[in-house]
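# need a 3D model of the following:
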Amino acid sequence: MHVKRLGRVEYEPTWQAMQDFTASRTPDTADEIWIVEHPPVFTLGQAGKPEHLLNDVGIPVVKIDRGGQVTYHGPGQVVIYLLLDLHRLKIKVRELVTTIEQAVIDALADYGVNAERHSGAPGVYVGDAKIAALGLKIKNGCSYHGLSLNVDMDLSPFAAINPCGYAGLKVIQTKDLNIPLTAHEAGEHLCKHLLQQLDKQHG
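Next up is the predicted model:
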C-alpha cells in the first residue's frame, strides 16, 4: 500500500487523477492512499440535489461521481482518498465504509473523544455534530474518493449548505475538542488507523 502525501492541491485535477489511476490500474497495481487538503470547494455527489446548496458564498461547486450529497472541503480539513482493489482485499463496499468509520472513531478515541456512527447516515459524529464525512465511488471493483475529517478550519461555509443533505446538521472539528493536531498531523494519525483497520479486514 503506497501512502502519498500530496499537500494542498486543487480539487478537480486530484479527482481527475483518481479517475485516471482507477481506469488504468491492473490486477497488479498497488493500492494507494492519498492524504491531501483542498482550497475551498463544495462537491455535489452523484445523486446530489442542488437545493441542498442554500447560499452562493462565492465558493466553487463541483458535481462529481461519488455517492452522497453536498459537502465542503477547505484548508484545515484533512481529506484521505482510498484507491483500493476491493476484490483483491476481499472486502465489500459496506465493510469498507465500516472500516473507514472505525478508523476515525479509533483515531479520536486516542485523544479521549467518544465518536460514533449514526445508522443510515455515513460518517462519524461527536454527539449530534458531524466531524468526518465519507463518500466513495466503486468502479470495476476498485474504490476512489474517501473521507474528510474536520481538523482546524473555517467551518462557516458549511452554513451555506445542508451538509450531506441534512438540513441544520451541525459540524464540529477536532480543534473544538481540544485535540492539538494540525491537519497534516491528523492525516498521519488517521492514516495509521486506516492501515490497521484494512490490515485487520484483510487478515
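
# hey, let's count contacts and neighbours off CA atoms from now on
Noted.

# tell me which residues touch the residue nearest the centre of the chain, please.
The residue lying closest to the centre of the chain (CA atoms, centre = their mean) is residue 147, at 1.0 Å. Contact analysis of residue 147 by CA atoms under 8 Å, 6 or more residues apart in numbering lists 79, 80, 81, 100, 132, 133, 134, 135.

# tell me, how many residues neighbour the second one?
For residue 80, the tally of surrounding residues (other CA atoms under 10 Å) stands at 26.

# on the three-state scheme, it is what?
When classified by DSSP: H, G, I helix; E, B strand; the rest coil, residue 80 comes out as strand.

# please verify my assumption that it contacts residue 136.
No. Applying CA atoms under 8 Å as the test, residue 80 and residue 136 come out as separate, 11.1 Å apart.

# joint contacts of these two?
Counting by CA under 8 Å, 6+ apart, the shared contacts of residue 80 and residue 136 are 145, 146.

# quick one on the thing from earlier: which of the contacts of residue 147 sit farthest apart?
81 and 132 (13.1 Å; CA to CA).

# before we move on, back to that, from the contacts of residue 147, which single one is nearest residue 164?
residue 133 (7.9 Å).

# OK, contacts around that closest one?
Taking CA under 8 Å, 6+ apart, we find residue 133 in contact with 71, 122, 123, 124, 147, 148, 149, 164.

# before we compare anything, build this one as well:
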Amino acid sequence: MTWLVKHLGLAPYEPTVAAMETLTLSRQPDTEDELWLLQHPPTYTLGLAGKPEHLLQTTDIPVIRTERGGQITYHGPGQLVGYLLLDVRRLGYGVRELVRRMEQSIIDLLADQGISAYGREDAPGVYVAGAKIASLGLRIKNGCCYHGLALNVDMDLTPFNWINPCGYANMPISQLKDLGISLPIDEVAQQLARHLERNIVLNAQEPR
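Prediction:
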C-alpha cells in the first residue's frame, strides 16, 4: 500500500474539512489514500459529542462544530495537523488499532529526539510527563476515515487555557519547543509523514 502526501501550508479550517468530506464521499475502491499536513489559523473545534461548557471563556477565536470524535480542542499556527484520508477496510485492522498506530507514530518521532512519550487508554492522544502534546480525532464514513491528529510544535499555547482540552479540566499542554526541540515545523512534518507511513501504510498487514 502507498499513499499521497500533501503539504498544504496554512489552510482555513472549514474549507479544508469540506474538501476532506468531498474526497471521502466520492471515493472508489481504487482511490488512493492521502495524508494532508498543514497548519490552521486560530480555531476552536468541537467534536460530535462536544459539550459547549468546555469552552471556559469567550474570545474572538471562532468555535466550529465538526464531525470528528472528541470534545473541544484548539488549532493554531505552529501546530502540525495531519489529516488521514484512508480506506480503513484496506488496512487489515480496525479503527482502534489505527488510532494506536497514529499515537505510536508520534511517540516514535519524539523518541528520535530523545523524548519519552506515551498514550493513555482513558484519553486518546500523546503525553509527555503528564502533559498532552498531541490530540487525535477521526470520523468514519462508508468504511473510510478523515480528520486525524494535531501535534504542538512551536505555538502560542495560551488559548488552551480558555478551554478544557479534549474535555479534561486543568489538562497540562506541552509542545516540542518547551521540550527543547527546535526543529522547523516543515521538518517535523516530513519526519511525522515517514513514521505514519511506516506504522499505518507499509506495515498495514503486520500486527504490532
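
# just give the TM-score of the two.
For this chain pair, the superposition-based TM-score is 0.98 by TM-score structural alignment, normalised by the length of structure 1; 203 aligned residues with a CA RMSD of 0.7 Å.

# now the residue nearest to the centre of structure 1: closest residue in space that isn't a chain neighbour?
In space, and not counting its chain neighbours, residue 147 of structure 1 is closest to residue 134: 4.3 Å by CA to CA, 6 or more residues apart in numbering.

# mean shift between the helix or strand encompassing that neighbour and structure 2?
Secondary structure assignment for residue 134 of structure 1, by DSSP states H and E: strand 129-139. By mean CA distance after the TM-score superposition for structure 1, the fitted strand 129-139 of structure 1 averages 0.3 Å away from its aligned residues in structure 2.

# if we can go back for a sec, higher neighbour count, residue 81 and residue 132 of structure 1?
More crowded of residue 81 of structure 1 and residue 132, by other CA under 10 Å: residue 132, with 27 against 24.

# that one -> structure 2?
Aligned counterpart of residue 132 of structure 1 in structure 2: residue 134 (TM-score structural alignment).

# which residues does residue 120 of structure 2 contact?
126, 127.

# hmm, back to that, so what's the residue count around the closest residue to the match of residue 132 of structure 1 other than its chain neighbours?
Distance criterion CA to CA, 6+ apart; nearest residue to residue 134 of structure 2, sequence neighbours excluded, is residue 151 at 4.3 Å. When neighbours are defined as other CA under 10 Å, residue 151 of structure 2 has 25 of them.

# secondary structure element holding residue 151 of structure 2?
According to DSSP H and E, residue 151 of structure 2 maps onto strand 144-152.

# hang on, the earlier thing: test my guess that the match of residue 132 of structure 1 contacts residue 152.
Yes. Using CA under 8 Å, residue 134 of structure 2 makes contact with residue 152 at a distance of 6.2 Å.

# what angle do the top helix by length along structure 2 and strand 131-141 make?
The helix that spans the most residues within structure 2, counting by DSSP state H, is helix 95-112. Using axes from the mean of the first three to the mean of the last three CA atoms, to 10 degrees, one finds that helix 95-112 of structure 2 and strand 131-141 are set 150 degrees apart in direction.

# what's the matching range in structure 1 for helix 95-112 of structure 2?
Here helix 95-112 of structure 2 aligns to structure 1 at residues 93-110, judged by TM-score structural alignment.

# need the contact list for residue 134 of structure 2.
Contacts of residue 134 of structure 2 (CA under 8 Å, 6+ apart): 106, 125, 126, 127, 149, 150, 151, 152.

# so how far is residue 140 of structure 2 from it?
Distance of residue 134 of structure 2 to residue 140 of structure 2, computed by CA to CA, to the nearest Å: 20 Å.

# okay, now the counterpart of residue 22 of structure 2 in structure 1: neighbour count?
Residue correspondence to structure 1 (TM-score structural alignment): residue 22 of structure 2 is matched to residue 20. Using other CA under 10 Å, residue 20 of structure 1 is surrounded by 11 other residues.

# ok, residue 115 of structure 1 touching residue 129?
No. With contact defined as CA under 8 Å, residue 115 of structure 1 does not count as touching residue 129 (9.7 Å).

# helix or strand for the residue of structure 1 positioned farthest from its centre, which one?
Outermost residue of structure 1 with respect to the C-alpha centroid, by CA atoms, centre = their mean, is residue 28; its distance is 25.4 Å. Assigned by DSSP H and E, residue 28 of structure 1 falls within no helix or strand.

# with that, I have no additional questions.
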